[in-house]
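Asker: with the sequence up front, the predicted model follows.
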Amino acid sequence: MINTLIIDDEKHCIDRIEGLLRTCGSEFQLTAKAQTVEEAISETKKHHPDLVFLDVQIGTQTGFDYLAQWDQPDFDVVFTTAYDQYAIEAFKFSALDYLLKPIDKENFKVAINKYTSRLSKNYFDKKMEVLMHNLRSNQATKKISIPTQEGYEFLTLQEVLRLEADGNYTHIFHKNGTKLTVAKTLKVFDEMLVGSNFFRIHHSHLINLIHIKKYYKGKGGYVVMEDGASVDVSTRKKEEFLKFLTNYYH
C-alpha cells in the first residue's frame, strides 16, 4: 500500500488530485490532506506518507517551508505548481517531478508511472539542493541534473560547452574535456535550455554561446568552440543564429 498525502491551500486542487488518484489503482491510499504547512507537518508525523503531492505556494508559506522540517525526507515528492516559467525551468533542471496546474490527467499518470517504476528516494536531497540553488541564482551559475546509468550528474550550465545528437542519445561535452552520454534526445535539452545562452545551430548540435571562440562565414558557416571542435551552422539556422549572436554580444 502506498500512503499518500496531498498538501494544497486550495480545496478544489486537493479534490482534483484525489479524483485522479482514484483512477490509479487500489495500491494508492489517500491517508491525509492538509491546507497549511503546520497541518501538513502534523499529518506527516501522524501518517508517515510514502508519496506527497506538494503545492509550491501554500498560503503565505511555501512547500519548501514544509520540506525544511525534515533533515532527510523518507517520502517521495511530486510538486504541483502554477508558478511562472522561471520556476518551471528550475524544476526541469533539477529533475524533480512536478505537475503544472490545472493538472492534466495524462501528465498525472506519467508522474504516477514514474513513481511506481522507481519507488526510490535516491538523489532527492541533491535534486532539491539543485532546485533551491537555481531559484536563487543568476543564469551563469545555474545547475542541471543529468540522469546517467549510475544515478545523476550535477553540472553547472556555464561549464557545458556543447551538446551533440546521436540518435536517441545526446553527448554532453564539458569544459574540462570529459564527455557524458545521456539517453535523452537533443530536442529534450533544446526545449529545456531555452533562454539559457544555448543555441541549436544544427539539427545535431546545441552550443553554449559563452564558449564560442570563432565564427567562420560560408553557406551556413561554422563555429570553433573553446575545445577546438568545429561545428557546422545549418543554412536554415544561419540568419537566426547571426541575429541571436548580435543580440547576445551587445
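Answerer: Yep, that arrived.
Asker: only C-alpha atoms for contact and neighbour calcs from this point on.
Answerer: Noted.
Asker: tell me the centre residue of the protein?
Answerer: Geometric centre of the chain, nearest residue: residue 92, 1.3 Å, by Cα atoms, centre = their mean.
Asker: what strand or helix carries that residue?
Answerer: Using DSSP states H and E, residue 92 sits in helix 85-94.
Asker: tell me the contacts of the closest residue to residue 202 other than its chain neighbours?
Answerer: Nearest residue to residue 202 in three dimensions, chain neighbours excluded: residue 234, at 5.1 Å (Cα to Cα, 6 or more residues apart in numbering). With contact taken as Cα atoms under 8 Å, 6 or more residues apart in numbering, residue 234 is in contact with 201, 202, 203, 220, 221.
Asker: burial check on the residue lying closest to the last one once chain neighbours are set aside, number of neighbours?
Answerer: Distances taken as Cα to Cα, 6+ apart put residue 233 closest to residue 221, at 5.4 Å, once the chain neighbours are dropped. The burial metric for residue 233, expressed as a neighbour count using other Cα atoms under 10 Å, is 25.
Asker: for the protein, which segments count as helices?
Answerer: Assigned by DSSP state H, the helices in the chain fall at 11-22, 37-47, 63-67, 85-94, 105-118, 124-136, 186-192, 235-248.
Asker: ok, structure two:
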Amino acid sequence: MTINAIIVDDEEYSRKSLYFLLEVHCPNVKIKGIAKSVSEAKGMLLAGNIDLVFLDIAMPIEDGFYLLPDIQKVNSSVIFTTAYDQYGLKALKANAIDYILKPIDIEELKQAVEKAIYLRKLTLNNLRGSESRNTKLQNLEENLNDLKKINKINLPNSNGFQILNVNQIVYVSADSNYSIFYLDNKESIIVSRHLKEYQELLEKSGFSRIHKSTIINLKHLSDYTNKNGLIVKLSDNSEHVVSRRRSSEFLDTVRHYFKR
C-alpha cells in the first residue's frame, strides 16, 4: 500500500534530511509536497489526497499544533518530528500516530510509517464495513498504548540538550527540584526538572517509581528481596529501598514487565 504524505518543517536541513530518509527507507510513502510553515501546509492539504503529515512542532509564528484542525478536516494522520521532547505528551494527546525526536533514527521512522500504513488500512476496511466497531476500537487502543512507550529522551542542559536511549538509564533519583540520571556507563546527568515529569514520560517504557525519590529501569533490575526491608539491586550494583506504600504496585509492575 502506498500513502501520500507531506513534510512540514521550518528548517531546510530537516526537510531535506527527512525527505531523503523516506525516499531511501520508506518506499511506500510518496511525498506530495514540502512546506516551510503551517500556512503553506494548509494549501497542500486543501489540494487533497494527503494521507499523512510529517509535522515539526516548534516553528515560528504558528507551531505545528495550529495545523491539527486542518489535518483532521481532511482525515489525514500525523507523525510529529521535533527536537524538543517536552512536546511529547501534548503530541500524544493530539492523537498522533507517533512522535519522533530529531535527529531521526531510521528504525523509529520505519516503525512509525508502518503504523501509519496499518491505521490507513484499518480506516479503509472500516469504511467498507469489513471490520467490526469493537475490533477497530481494540486495535486503536492497543496502538495508542504502544505510542506511550518512548525509546529516546532528551535532557536539557545549559548548552542545549543531550539525547539518551532510555535503555542507558539505570535509575533516576530526585534531589530537591532536580532529577539525577544514572547511566549504564557509570556517568550521571543532573537536570533541573522534577522527578514526576520523568515518571510520566518513562512509566510506559519499563520504568517503575519505587520511592518518592527514585525511579528504576526494570531492564537493569538484578535482585529483589524483603529479607531486611524491601530492597532492589540494579545492574550497577546500587541498592534502593522500595517504599511499603509502593511495594504492591511495584511487584505487579515487575510481573507484568517480565511476562512480555
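Answerer: Ah, there it is. None of the values given here were measured: they were computed from a predicted structure.
Asker: now do the same for the residue nearest to residue 202 of the first structure: its match in the second structure.
Answerer: With the correspondence set by TM-score structural alignment, residue 234 of the first structure lines up against residue 243 in the second structure.
Asker: and for residue 211 of the first structure?
Answerer: Taking TM-score structural alignment, residue 211 of the first structure has residue 220 as its aligned residue in the second structure.
Asker: quick revisit: ok, now how distant is the residue nearest to residue 202 of the first structure from residue 218 of the first structure?
Answerer: In this view, residue 234 of the first structure and residue 218 of the first structure are 10 Å apart by Cα to Cα, to the nearest Å.
Asker: the residue nearest to residue 221 of the first structure and residue 199 of the first structure, how far apart?
Answerer: Plainly put, residue 233 of the first structure is 10 Å away from residue 199 of the first structure if you go by Cα to Cα.
Asker: one more: residue 240 of the first structure?
Answerer: For residue 240 of the first structure, the distance to residue 199 of the first structure - Cα to Cα - is 10 Å.
Asker: out of these two, which sits in the more crowded spot?
Answerer: Comparing residue 240 of the first structure with residue 199 by other Cα under 10 Å, the one with more neighbours is residue 199, at 21 against 13.
Asker: can you tell me how far that one sits from residue 242 of the first structure?
Answerer: Residue 199 of the first structure sits 11 Å away from residue 242 of the first structure, taking Cα to Cα as the criterion.
Asker: list the buried residues of stretch 30-50 of the second structure.
Answerer: Residues of stretch 30-50 of the second structure classed as buried by neighbour count (16 or more other Cα atoms under 10 Å): 30-31, 33-38, 41-42, 44-45, 50.
Asker: before we move on, the earlier item: okay if I get the helices of the first structure as JSON lines plus distance to residue 29 of the first structure?
Answerer: Converted to JSON lines, the helices of the first structure look like this (distance: least, Cα to Cα, whole Å):
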{"stretch": "helix 11-22", "distance to residue 29 of the first structure": "9"}
{"stretch": "helix 37-47", "distance to residue 29 of the first structure": "11"}
{"stretch": "helix 63-67", "distance to residue 29 of the first structure": "21"}
{"stretch": "helix 85-94", "distance to residue 29 of the first structure": "26"}
{"stretch": "helix 105-118", "distance to residue 29 of the first structure": "13"}
{"stretch": "helix 124-136", "distance to residue 29 of the first structure": "22"}
{"stretch": "helix 186-192", "distance to residue 29 of the first structure": "33"}
{"stretch": "helix 235-248", "distance to residue 29 of the first structure": "51"}
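Asker: nice, that's everything, thank you.
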